[in-house]
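Novice: next input, structure requested:
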Amino acid sequence: MAETLLETPLASLHRELGGKMVPFAGYAMPVQYPAGILAEHLACRSGAALFDVSHMGQAELVGEGAAGALERLTPADVKILKPGRQKYGLLTTESGGILDDFMVANLGDRLFLVVNASRKGVDLPAIEAVLPAGVRLNRLEDRALIALQGPAAVPAVATLAPAIASLGFMGVTSTEIQGIPVLVSRSGYTGEDGVEISVPAGQAEALARALLALPGVSPAGLGARDSLRLEAGLCLYGNDIDETTSPVEANLVWTVGKRRRTEWNFPGAERVREELDNGPKRLRVGLLPEGRQPARAHTPITAGGAAAWETVGEVTSGTFGPSLNGPCAMGYVAREHAADGTALDLLVRGKPLAARVAPTPFVPHRYAR
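Specialist: Model (predicted):
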């Protein structure tokens, strides 16, 4: 039987704009528009690109003690988050794996959460299961989420909502855009400056049309979103992080709050502490293959050369980076092969492709600091 796909509030607009719709996390989503992935990627790097991310899960935690309740599932320091500020964090499992990555914002009277589309059916029940009396989780299923990314994004949208221009990186504010009430965060998933805009579902198309009418703004799909985030060295859940990877292995130790490292009272703390003390067996690294051929996910990573091939890891994400003008990848390798500059081979269709371990991001972040 064919899969019945959900649609976002912008589905008809995607089709009107010529979007090529594909299944993604249970939704019909545009992978690209007629301009193509390369053009959409470069438009985001040079101007502004609009992405529909309404498939993501939006929710809010309401009630006294909401931050402490959320800390039962994450090593992030949520209590330290000031009103009008947002942070990136991980939900962890009892075995020290990553249940999901998420964003949390302090809106003063409540916490606002954004979780991955493929994991919201796991994350939200897990959060509900640890809530004390007086704290409740509200699923915001009647809202859309639009990301406007690129160096021209904030100057463009600020012509419609001037308050956005004064937001710092990871700042959050409630405002209006052409009379539409929105929640705006200065954040994104491209490595560029930009905003993510939560909007009532019924007004999402009007907002998207208003944004697309701004000078220099063009639509972009999942293909460009993936190549942009990979050049920026950002993880994709299900590829680069999952329930088998720990925050230490994933090189995401910075998400573990300083206070949390003294309390050790989050799920999986024992594994995280052990790996911090003694080092993990493997680490997520950036990889730069030689030449022009990309190495895709699940490509074996080997060391020792043709004389003594030894599999030391696996690629988790790989593509041709349009801004980099060459291939780039991320993957996990045994710790002794994880130093920057280490020479490795990627077995692409059984043939070795020379590569070296390289620091990420491959393209410098340009967040508003």
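Novice: from now on I want contacts and neighbour counts done on CA atoms only, so please keep to that.
Specialist: OK.
Novice: just checking, what packs against the longest strand seen in the chain?
Specialist: With residue count as the measure and DSSP state E as the assignment, the chain has strand 310-321 as its longest strand. With contacts defined as 3 or more C-alpha pairs under 8 Å, 6 or more residues apart in numbering; DSSP states H and E, strand 310-321 has these neighbours: helix 222-231, strand 300-303, strand 326-334.
Novice: which helices and strands does the second one pack with?
Specialist: Other helices and strands packing on strand 300-303, by 3+ C-alpha pairs under 8 Å, 6+ apart, are strand 310-321, strand 343-348.
Novice: could you export those as CSV, including distance to residue 52?
Specialist: Output for those, formatted as CSV (distance: least, C-alpha to C-alpha, whole Å):
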stretch, distance to residue 52
strand 310-321, 21
strand 343-348, 33
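Novice: to check against the first, give me the structure of this:
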Amino acid sequence: MREEDDPSISLIDEFGNNFIDFSPCLLNFFVGGGKAEEEEDKIPQGDHLIFELHSSLQDLYMGGSLKVVLYTGKEGFEILVSSEKVVDLAKAILEKSERKVRLTGLDARDSLRLQAALCLYGNDMEQHVTPVKAGLTWVIGKGSRVEDGFLGANVILKQLEEGSAVRCAMLFSSGPSPHGYSEILSISDEKIGEVTSGGFSPCLKKNIAMGYVETEYHKPSTEVKIVIRGKSNEDAVTKMPFVPTKYYKP
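Specialist: Below you'll find the model as predicted:
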């Protein structure tokens, strides 16, 4: 992903700005859930940045916090801290939360973002997958939908007008948990796409998947088959997201 970003980052110099990459010396962790905001005030003060909702880049530069919507579909915040201090800070948060905050792995975050129908770069989208294919046209502001209005505009604007041959689809799986690159078939057993992400939904108590199919098959209630371990199971496309999101709205 970083290699694809570098050419765009280099454009910053053309506008007289400087870009400094601090990522090699920083680590991050995420605190999420319905009561995450209550725990934020308990975080010890120190040399770390908290990414939350709706502050400005100027605030971040001056030592404040940058508030953002995180990609789990749940409210929360992400903390950037130097690698030398990350363990001590994590221990302090756990202690002050009185067991309301607990450690978990990346699979938990992956389950949340899949339930929210959010794409993961490297799985569900990459440089050859446009927002039109991924069902993410809502991220392109109407004021930007002009020629040269953004990187890739020549391709994306054409797809907005003419459509895309393939589209992202959400699926329920009646069989085992789907995995990336599982084939998606039509009811007549013709290959129409493949799964890019799949897993068990803790909220719905069933297996779910995200993938790309030929456009005519991407609408909810379309019957399809997912091939898992050589066996096809009759499944169905559903609307996105799997679980309703409650994003912060100022």
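Novice: TM-score for this pair?
Specialist: For this chain pair, the superposition-based TM-score is 0.85 by TM-score structural alignment, normalised by the length of structure 2; 238 aligned residues with a C-alpha RMSD of 2.6 Å.
Novice: where in structure 2 does the longest strand of structure 1 fall?
Specialist: Alignment of strand 310-321 of structure 1 against structure 2: residues 190-201, by TM-score structural alignment.
Novice: specify the angle between the longest strand of structure 1 and strand 326-334 in degrees.
Specialist: 150 degrees (axes from the mean of the first three to the mean of the last three C-alpha atoms, to 10 degrees).
Novice: can you pull the buried residues of strand 310-321 of structure 1?
Specialist: 311, 312, 313, 314, 315, 316, 317, 318, 319, 320, 321 (16 or more other C-alpha atoms under 10 Å).
Novice: now stretch 210-220 of structure 1
Specialist: Buried residues in stretch 210-220 of structure 1 (16+ other C-alpha under 10 Å): 211, 212, 216, 217, 218, 219, 220.
Novice: what does stretch 240-250 of structure 2 give?
Specialist: 240, 242, 243.
Novice: do I have it right that the last one meets residue 116?
Specialist: In this case it means residue 243 of structure 2. Yes - with contact defined as C-alpha atoms under 8 Å, residue 243 of structure 2 reaches residue 116; the gap is 5.8 Å.
Novice: ranges for the helices of structure 2?
Specialist: 2-10, 36-40, 57-61, 86-96, 106-115, 131-134, 153-162 (DSSP state H).
Novice: and among the ones you listed, the most buried is which?
Specialist: Comparing the helices of structure 2 by mean neighbour count (mean count of other C-alpha atoms under 10 Å), helix 131-134 comes out on top with a mean of 20.
Novice: and that helix, what does it pack against?
Specialist: Counting by 3+ C-alpha pairs under 8 Å, 6+ apart, helix 131-134 of structure 2 packs on helix 153-162, strand 166-173.
Novice: next, the contact list for the residue mapped onto residue 212 of structure 2 from structure 1, please.
Specialist: Using TM-score structural alignment, the partner of residue 212 of structure 2 in structure 1 is residue 332. Contacts for residue 332 of structure 1 (C-alpha atoms under 8 Å, 6 or more residues apart in numbering) come out as 282, 283, 284, 285, 313, 314, 315, 316.
Novice: residue 249 of structure 1: which of those is nearest?
Specialist: Nearest to residue 249 of structure 1 out of the contacts of residue 332 of structure 1 is residue 283 (C-alpha to C-alpha; 4.6 Å).
Novice: am I right that the closest one is in contact with residue 334?
Specialist: Yes - taking C-alpha under 8 Å as the definition, residue 283 of structure 1 is a contact partner of residue 334 at 6.5 Å.
Novice: ok, the two, which is more surrounded?
Specialist: Taking other C-alpha atoms under 10 Å, residue 283 of structure 1 and residue 334 do not tie; residue 283 has more neighbours (24 against 17).
Novice: any idea what that one aligns with in structure 2?
Specialist: Match for residue 283 of structure 1 (TM-score structural alignment): residue 167.
Novice: relative to residue 230 of structure 1, how far out is the aligned partner of residue 9 of structure 2 in structure 1?
Specialist: Mapped onto structure 1 by TM-score structural alignment, residue 9 of structure 2 lines up with residue 127. Between residue 127 of structure 1 and residue 230 of structure 1 the computed distance is 29 Å (C-alpha to C-alpha, to the nearest Å).
Novice: dump the helices of structure 2 to JSON lines, plus distance to residue 21 of structure 2.
Specialist: Output for the helices of structure 2, formatted as JSON lines (distance: least, C-alpha to C-alpha, whole Å):
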{"stretch": "helix 2-10", "distance to residue 21 of structure 2": "10"}
{"stretch": "helix 36-40", "distance to residue 21 of structure 2": "26"}
{"stretch": "helix 57-61", "distance to residue 21 of structure 2": "13"}
{"stretch": "helix 86-96", "distance to residue 21 of structure 2": "19"}
{"stretch": "helix 106-115", "distance to residue 21 of structure 2": "24"}
{"stretch": "helix 131-134", "distance to residue 21 of structure 2": "27"}
{"stretch": "helix 153-162", "distance to residue 21 of structure 2": "27"}
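Novice: looking at those helices, which is closest to residue 78 of structure 2?
Specialist: helix 36-40 (10.3 Å).
Novice: over in structure 1, find the residue span the closest one aligns onto.
Specialist: The aligned range for helix 36-40 of structure 2 is 153-157, by TM-score structural alignment.
Novice: mean deviation of that stretch from structure 2?
Specialist: Here the mean offset of stretch 153-157 of structure 1 against structure 2 after fitting is 1.3 Å, by mean C-alpha distance after the TM-score superposition for structure 1.
Novice: tell me the contacts of the residue of structure 2 most remote from its centre?
Specialist: Distance from the C-alpha centroid of structure 2 peaks at residue 188, with 32.5 Å (C-alpha atoms, centre = their mean). Not one residue lies near residue 188 of structure 2 by C-alpha under 8 Å, 6+ apart.
Novice: mind listing what's buried in stretch 216-233 of structure 2?
Specialist: Result for stretch 216-233 of structure 2 [16+ other C-alpha under 10 Å]: buried residues 217, 218, 219, 223, 224, 225, 226, 227, 228, 232, 233.
Novice: with stretch 178-189 of structure 2 instead?
Specialist: 178, 179, 180, 181, 182, 183, 184, 185, 186.
Novice: likewise stretch 237-251 of structure 1?
Specialist: Applying 16+ other C-alpha under 10 Å to stretch 237-251 of structure 1 flags 237, 240, 241, 242, 243, 245, 246, 247, 248, 249, 250 as buried.
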